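Undergrad: please work out how this folds:
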Amino acid sequence: MTSSKVHAFVEGTHGAAVIDELAPHAEDFQVTHPRISGFFGTNLDPVLRARGIHTVVVTGCATNVAVDSTVRDALQLGYEPILLENCCCSSAPEFHEAALKTGELCAQRRRFSCALSDSLDSNIIIKTPRPLPVAA
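TA: As a prediction, the model looks like this:
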């Protein structure tokens, strides 16, 4: 089943909606990524570099797919990725746990807390990708 069939990541649908508590603010920079990683095919890297950002905190849906790919690309590009294990998920708990174990090789693994959120100064939001057309 593709994401376009279940409307999980189709922009403009309920499945891709951002909850009110996480809604972007006027000063936030939003990146919609067209592929799996938040870096591939976007201007995220030059935006982070222009702002002098060296640490990337990664959260999101599909720990074992989009989150993992974004963490790996961040590392490849020279960033220090931090993976917030309790701010991401997968379609099955075993996929999530496996991705977290792999992620330990590439990123610091932390749990989100109020103390951590108070220390973060980030205004960059990566939105969910549009699904790719399925080859016939």
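Undergrad: switch to C-alpha atoms for all contacts and neighbour counts from now on
TA: Will do.
Undergrad: in the protein, where's the longest helix?
TA: Using DSSP state H to assign secondary structure, the helix with the most residues in the chain is helix 93-103.
Undergrad: just checking, what packs against the next helix or strand after it?
TA: Scanning forward in sequence from helix 93-103, with DSSP states H and E defining helices and strands, the next element found is strand 108-110. Taking 3 or more Cα pairs under 8 Å, 6 or more residues apart in numbering; DSSP states H and E as the contact definition, the neighbouring helices and strands of strand 108-110 are strand 80-89.
Undergrad: show me what the strand it packs on is packed against.
TA: Contact analysis of strand 80-89 by 3+ Cα pairs under 8 Å, 6+ apart lists strand 55-61, helix 68-76, helix 93-103, strand 108-110 as its packing neighbours.
Undergrad: residues of it that come out buried?
TA: Neighbour counts over strand 80-89 (16 or more other Cα atoms under 10 Å) mark 80, 81, 82, 83, 84, 85, 88, 89 as buried.
Undergrad: list the contacts of the second one.
TA: If you count contacts by Cα atoms under 8 Å, 6 or more residues apart in numbering, residue 81 has them with 55, 56, 57, 58, 71, 74, 75, 106, 107, 108.
Undergrad: to compare against the first, here's the next sequence to fold:
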Amino acid sequence: MAIPAISVYTMPVEADLPNNKVMWKPDPKRAVLLIHDMQEYFLDAYHAAESPRVELISNIQSIRKACKGLSIPVIYTAQPGGQTIEQRGLLQDFWGAGIPDGPHKKKIVDELAPDEDDIFLTKWRYSAFKKTNLLEILHKQERDQLIICGVYAHIGCLLTACEAFMDGIQPFFIADAVADFSQEHHKQAVQYASDRCAVTLTTNLLLKDLQNLNDASSIEGDSRFTLQRVREQVAELLRESPSAIGEDEDLLNRGMDSVRIMNLVEKWRQVGVEVTFADLAERPTISEWFNLLSSQTEKVLSNTDNMIKE
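TA: Presented below is the predicted three-dimensional model:
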């Protein structure tokens, strides 16, 4: 019933990622990083200087560093050692006594040791939400995205992603920053996450998205939204030439489906403009969308000016 020895296997790369069903983008102002159960006890099952352990730790280090630089909160989970049978509950039947008592096996691996300002949660079940105040922390900090990395992909990481989704938190499952019992288990976890509850990304894609959103986080006057820029964004999604799309043409008839509309909603929200799917679906033309974005931008700038004056 103990953790099995884990054979060497290669981490997935971008080409291995399944197609995501949703187009959420990680936003530094909305996200929290969860480093899940990166304890000596669980990492001992891997070969010390081999894949996937080497990439797992290196990628989480990169993500953690980037999140710190973007003021994204970092939360660690760790299971306690020396649990009683009552504390273990049904986990006892599947996995035995778990982490032994004492400081060594339960500590976070040295390469990822938490800082004083990181949040540390004692974890009791597969999901990081169960018997913890993780959801309360996210709500208190007004964060609704969870970047998930750690071990094991098909158990705690996946169950945490599922529960986040069910609680209205957008999960981001970092395919090369989680590890599992085998490559097969790993692939199954990534596929299920993408199909049912999360966006799956590689570390590099995550870091690019975070940096792009951070660079675009401030409104730059009316230069952000011009009629031509809106036309170009629409054309990019439709894979057509901007000049081929009329300003007052019904975009729904051109193939602007709900998935593409939500892509634009997310893109524009990320630069501070609050639009909804209904706003765009009710007025599906470039000119109407430009007018809507212009009016929303003016509100944002007006509110910003008032805050400065106060």
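Undergrad: where does the TM-score land?
TA: A TM-score of 0.76 describes the superposed chains when it is computed by TM-score structural alignment, normalised by the length of the first structure; 116 aligned residues with a Cα RMSD of 2.3 Å.
Undergrad: now the helices and strands packed on strand 80-89 of the first structure in TSV, with distance to residue 48 of the first structure and mean neighbour count?
TA: Shown next, in TSV, are those (distance: least, Cα to Cα, whole Å; neighbours: other Cα atoms under 10 Å):
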stretch	distance to residue 48 of the first structure	mean neighbour count
strand 55-61	9	19
helix 68-76	11	21
helix 93-103	21	16
strand 108-110	19	16
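Undergrad: redo those as JSON lines? Include distance to residue 29 of the first structure.
TA: Formatted as JSON lines, the entries for those read as follows, by distance: least, Cα to Cα, whole Å:
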{"stretch": "strand 55-61", "distance to residue 29 of the first structure": "14"}
{"stretch": "helix 68-76", "distance to residue 29 of the first structure": "17"}
{"stretch": "helix 93-103", "distance to residue 29 of the first structure": "26"}
{"stretch": "strand 108-110", "distance to residue 29 of the first structure": "24"}
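Undergrad: looking at these, which is closest to residue 35 of the first structure?
TA: Between residue 35 of the first structure and these, the shortest separation by Cα to Cα is 9.9 Å, and it involves helix 68-76.
Undergrad: before we move on, back to that, among the contacts of residue 81 of the first structure, which one sits closest to residue 41 of the first structure?
TA: Checking the contacts of residue 81 of the first structure against residue 41 of the first structure by Cα to Cα gives residue 74 as the nearest, at 13.5 Å.
Undergrad: so who does whichever residue in the second structure pairs up with the closest one touch?
TA: Matched across to the second structure, residue 74 of the first structure falls on residue 164, judged by TM-score structural alignment. Residue 164 of the second structure makes contacts with 129, 146, 170, 171, as judged by Cα under 8 Å, 6+ apart.
Undergrad: can you pick out the most distant pair from these?
TA: The largest separation in these, counting by Cα to Cα, is between 129 and 170 at 13.9 Å.
Undergrad: picking that back up, relative to the second structure, which residues correspond to the longest helix of the first structure?
TA: Matched against the second structure by TM-score structural alignment, helix 93-103 of the first structure falls on residues 183-193.
Undergrad: after superposition, how close is the matching stretch to the first structure?
TA: Following superposition, stretch 183-193 of the second structure is found to deviate from the first structure by 0.6 Å on average (mean Cα distance after the TM-score superposition for the first structure).
Undergrad: before we move on, the earlier item: and of the helices and strands packed on strand 80-89 of the first structure, who's closest to residue 2 of the first structure?
TA: Checked against Cα to Cα, the stretch from those lying closest is strand 55-61, at 15.0 Å.
Undergrad: wait, residue 65 of the first structure sits on residue 36?
TA: Yes - under the criterion of Cα atoms under 8 Å, residue 65 of the first structure makes contact with residue 36 at 6.9 Å.
Undergrad: neighbour-wise, which of the two wins?
TA: The neighbour count for residue 65 of the first structure versus residue 36, taken as other Cα atoms under 10 Å, is higher for residue 36 (20 against 16).
Undergrad: give me every residue that touches that one.
TA: For residue 36 of the first structure, the residues meeting the contact criterion (Cα under 8 Å, 6+ apart) are 65, 66, 69, 70, 129.
Undergrad: which of those are conserved in the second structure?
TA: For both residues aligned by TM-score structural alignment, their matches' Cα atoms under 8 Å, a contact is called conserved when the aligned residues also meet in the second structure; among the contacts of residue 36 of the first structure this holds for 65, 66, 69, 70.
Undergrad: out of those residues, which comes closest to residue 51 of the first structure?
TA: Sorting these by how near they are to residue 51 of the first structure, with Cα to Cα, puts residue 70 at the top with 18.7 Å.
Undergrad: tell me the SS of the nearest residue to that closest one once chain neighbours are set aside?
TA: Once flanking residues are discounted, residue 70 of the first structure sits nearest to residue 37: 4.5 Å by Cα to Cα, 6 or more residues apart in numbering. Here residue 37 of the first structure is recorded as coil under DSSP: H, G, I helix; E, B strand; the rest coil.
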